[in-house]
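1. have a look at this prediction, sequence included:
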Amino acid sequence: MLSQQQLATMLSLQNKMNTKVNDQWLTAGYGYLRAAMVESVEAIEHHGWKWWKAHQKDLPQLQMELVDIWHFALSACIIDYAGDIEAAANAISAQLAQSQPRVQFDGKDYTPDSQSLLDNLELMTGLCAAKRFSVPLFMHIAEQCEMSGEALYRQYVGKNVLNFFRQDHGYKEGSYIKVWHNREDNEHLVEVLATLDINSTHYSDDLYQALKHRYPN
């Protein structure tokens, strides 16, 4: 389960990233749930769905797709509450407090607990196509992908902060150095995340500073 502090941190980071891309993003009309729908379809591909051929579920790729979907879902939620981060965090927290998640779609009730991962991914895809998103459904899918709320938080913040770090250090201009001390920045990120207190109120700032300390001058 995600805490109120974790939700507020992620929503704030998402707002900050979107603003960096376009300071008018709230009213730009971007299709965030369309993007989440596409990522959901890609997750289905990583799961495997073709009954006429052998396949193996790619769990790491599924988890990466979920982190991407979460970026878009948070963006859509911030828009729903006109940029009010606290209200968005409260709304998500209220959804997570549901005792048993139920989803109504196309006049039918669905219980994610009783469905397979593949069926839940398909349901999430349909909801996104209809411009809707169910946080309880998403979190149940994350559990089915062996991803806890803590893991989602860590991976989300890690990817978001690394994107900021790259932009601040010349990624767009082509001067960013991706390989430090014979290792890619993603590898440094994983190491740094393992050393930080996930419950810190300055978690994202601590991460940024740790990356900065390692980055070659």
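-> Thanks, I have the structure now.
2. only C-alpha atoms from now on, for both contacts and neighbour counts.
-> Noted.
3. contacts for the longest helix seen in the chain?
-> Longest helix in the chain by number of residues (criterion: DSSP state H): helix 59-80. Helix 59-80 is contacted from outside by 10-11, 14-15, 18, 26, 32-33, 35-36, 39-40, 42-43, 46-47, 84-85, 88, 133, 142, 145, 147, 152, 155-156, using CA atoms under 8 Å, 6 or more residues apart in numbering.
4. who does the next helix or strand after that helix touch, helix- and strand-wise?
-> Tracing the chain C-terminally past helix 59-80 and defining elements by DSSP states H and E, one meets helix 85-96 next. Applying 3 or more CA pairs under 8 Å, 6 or more residues apart in numbering; DSSP states H and E, one finds that helix 85-96 makes contact with helix 4-21, helix 59-80, helix 135-144.
5. which helices and strands does whichever strand or helix holds Met124 pack with?
-> Take DSSP H and E as the rule and Met124 turns out to sit in helix 117-129. Counting contacts by 3+ CA pairs under 8 Å, 6+ apart, helix 117-129 packs against helix 32-47, helix 135-144.
6. turn these into CSV, columns for mean neighbour count and distance to Leu123.
-> Formatted as CSV, the helices and strands packed on helix 117-129 follow (neighbours: other CA atoms under 10 Å; distance: least, CA to CA, whole Å):
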stretch, mean neighbour count, distance to Leu123
helix 32-47, 21, 9
helix 135-144, 20, 9
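7. quick one, which of the ones you listed is nearest to Glu191?
-> helix 135-144 (22.9 Å; CA to CA).
8. try this one side by side with the last:
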Amino acid sequence: MLYEDLKIVTKSLGFLTIEDFAKYIGVTPKDVLAWEENDEVPYTISLIIHLLKGEKSLPNNSTLDNLVEECLPLATLLEEASSFPHKLEEMFLLQKELNDSTNGKNWELGVNKFDKEINWLRCIHMEVAELIDSTPWKHWKNINSAPDMNNIHVELVDIWHFLMSYILQETNVPKAVSLVNTHCIYEANEDIDVKAMVKEAEKLSYISLAIQTNNMPSFSGIERFIDQFFRCCKISGLSFTWLQKLYIGKNCLNKFRQDNGYKEGTYKKIWDGKEDNVIMVDILDSMENVSFEELYGKLKEVYEKL
């Protein structure tokens, strides 16, 4: 945004001078002088003007209109981002609770309550394979099929379960939230490049294998993992908001499975011809706000009718 545009905009917003506007938003006259000398206004100030524009009309100005149009997605994303730390903490606490329930206390030491080894890295590797199998990657079979994007998103959520578990194995909840928080602010792609998505997903397997074979230090591997995971979410069109919603749903479904004989082999995974994952997503679509307890109740209601 140019300084000349700023002068026009601030007057239309009711400020007599740019100095009055600067005082209102809490910047110094020295800052204003720097804008004038460079004939350029900082992006943050442009965003403030966009917010103020919602209250007052502005003159027909194509430069400003273009700026506002560019700001809208970012403004929405930044507003959502303010809740991300809370959502991350909720997810990490739910994951720890699920792991405590399923594997017993001190699962972070790498062994569950049945004295069976826990290998989160292998879990991630296997889930990546399932994600890739949801795309028409095979050159000898169904080569013109469309990728199953709904299932790809579910597989990414499964990877997220195991990645969070691995992070919690190496650190704690506050540190985990701090490590992940800055990676959550992104705009998910609308146009999906399936080949690129598969290549990016495979990199998660490479990181898993590199750590497991001692070719990458564990902690730096975590940082690489987090960055690569959200790159996969972005390229597959999975927003952080929908990731969080799906995670609550899948976490709830995992708890429901455990409570209904999953470990013993008596749980029914197919519900009236559909996999329970599909039923869970259908229920999520009908819920405006995700509640673990409410979703659990709805799953129980459907399951008892089978």
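-> Structure's in. What do you need? This structure is a prediction, so every number in the text was calculated from the model and none was measured.
9. TM-score them against each other, please.
-> Here the superposed chains carry a TM-score of 0.71, computed using TM-score structural alignment, normalised by the length of the first structure; 196 aligned residues with a CA RMSD of 3.5 Å.
10. Ile92 of the first structure: which of the helices and strands packed on helix 85-96 of the first structure is closest?
-> Once those are compared by CA to CA, helix 135-144 is nearest, at 6.9 Å.
11. residues near the equivalent of Met17 of the first structure over in the second structure, how many?
-> Counting by TM-score structural alignment, Met17 of the first structure corresponds to Leu98 in the second structure. By the other CA atoms under 10 Å criterion, the neighbourhood of Leu98 of the second structure contains 19 residues.
12. from Ile226 of the second structure, how far out is Leu98 of the second structure?
-> In this view, Leu98 of the second structure and Ile226 of the second structure are 21 Å apart by CA to CA, to the nearest Å.
13. mind listing the helices for the stretch 201-306 of the second structure?
-> In the stretch 201-306 of the second structure, helices defined by DSSP state H, counting those that start in this stretch lie at 218-235, 240-259, 276-285, 292-303, listed in chain order.
14. let's have the ones you listed in JSON lines, adding distance to Trp35 of the second structure.
-> Shown next, in JSON lines, are the helices of the stretch 201-306 of the second structure (distance: least, CA to CA, whole Å):
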{"stretch": "helix 218-235", "distance to Trp35 of the second structure": "35"}
{"stretch": "helix 240-259", "distance to Trp35 of the second structure": "35"}
{"stretch": "helix 276-285", "distance to Trp35 of the second structure": "47"}
{"stretch": "helix 292-303", "distance to Trp35 of the second structure": "50"}
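15. those helices: which one's closest to Ala75 of the second structure?
-> That would be helix 240-259 among these, by CA to CA, at 15.0 Å.
16. the nearest residue to Leu109 of the second structure once chain neighbours are set aside: neighbouring residues, count only.
-> Nearest non-adjacent residue to Leu109 of the second structure, counting by CA to CA, 6 or more residues apart in numbering: Gln169, 7.3 Å away. By other CA under 10 Å, 16 other residues sit near Gln169 of the second structure.
17. can you find the partner of Gln169 of the second structure in the first structure?
-> By TM-score structural alignment, Gln169 of the second structure lines up with Ile79.
18. just Asn181 of the second structure next, same as before
-> For Asn181 of the second structure, the residue aligned by TM-score structural alignment is Ser93.
19. who's in contact with Thr266 of the second structure?
-> Applying CA under 8 Å, 6+ apart, we find Thr266 of the second structure in contact with Asn260.
20. can you tell me how far it is from Lys175 of the second structure?
-> Distance from Thr266 of the second structure to Lys175 of the second structure, by CA to CA: 38 Å.
21. ok so, going back, quick one: the match of Gln169 of the second structure from Ala87 of the first structure, how far?
-> According to CA to CA, Ile79 of the first structure and Ala87 of the first structure sit 11 Å apart.
22. quick one on the thing from earlier: where in the second structure does the helix holding Met124 of the first structure fall?
-> Using TM-score structural alignment, helix 117-129 of the first structure pairs with 197-209 in the second structure.
23. buried sites along that stretch?
-> Across stretch 197-209 of the second structure, burial judged by 16 or more other CA atoms under 10 Å covers 197-198, 200-205, 207-209.
24. residue in the first structure matching Val128 of the second structure?
-> Per TM-score structural alignment, Val128 of the second structure is aligned with Ser40.
25. go ahead and confirm its match touches Thr125.
-> Yes. With contact defined as CA atoms under 8 Å, Ser40 of the first structure counts as touching Thr125 (5.4 Å).
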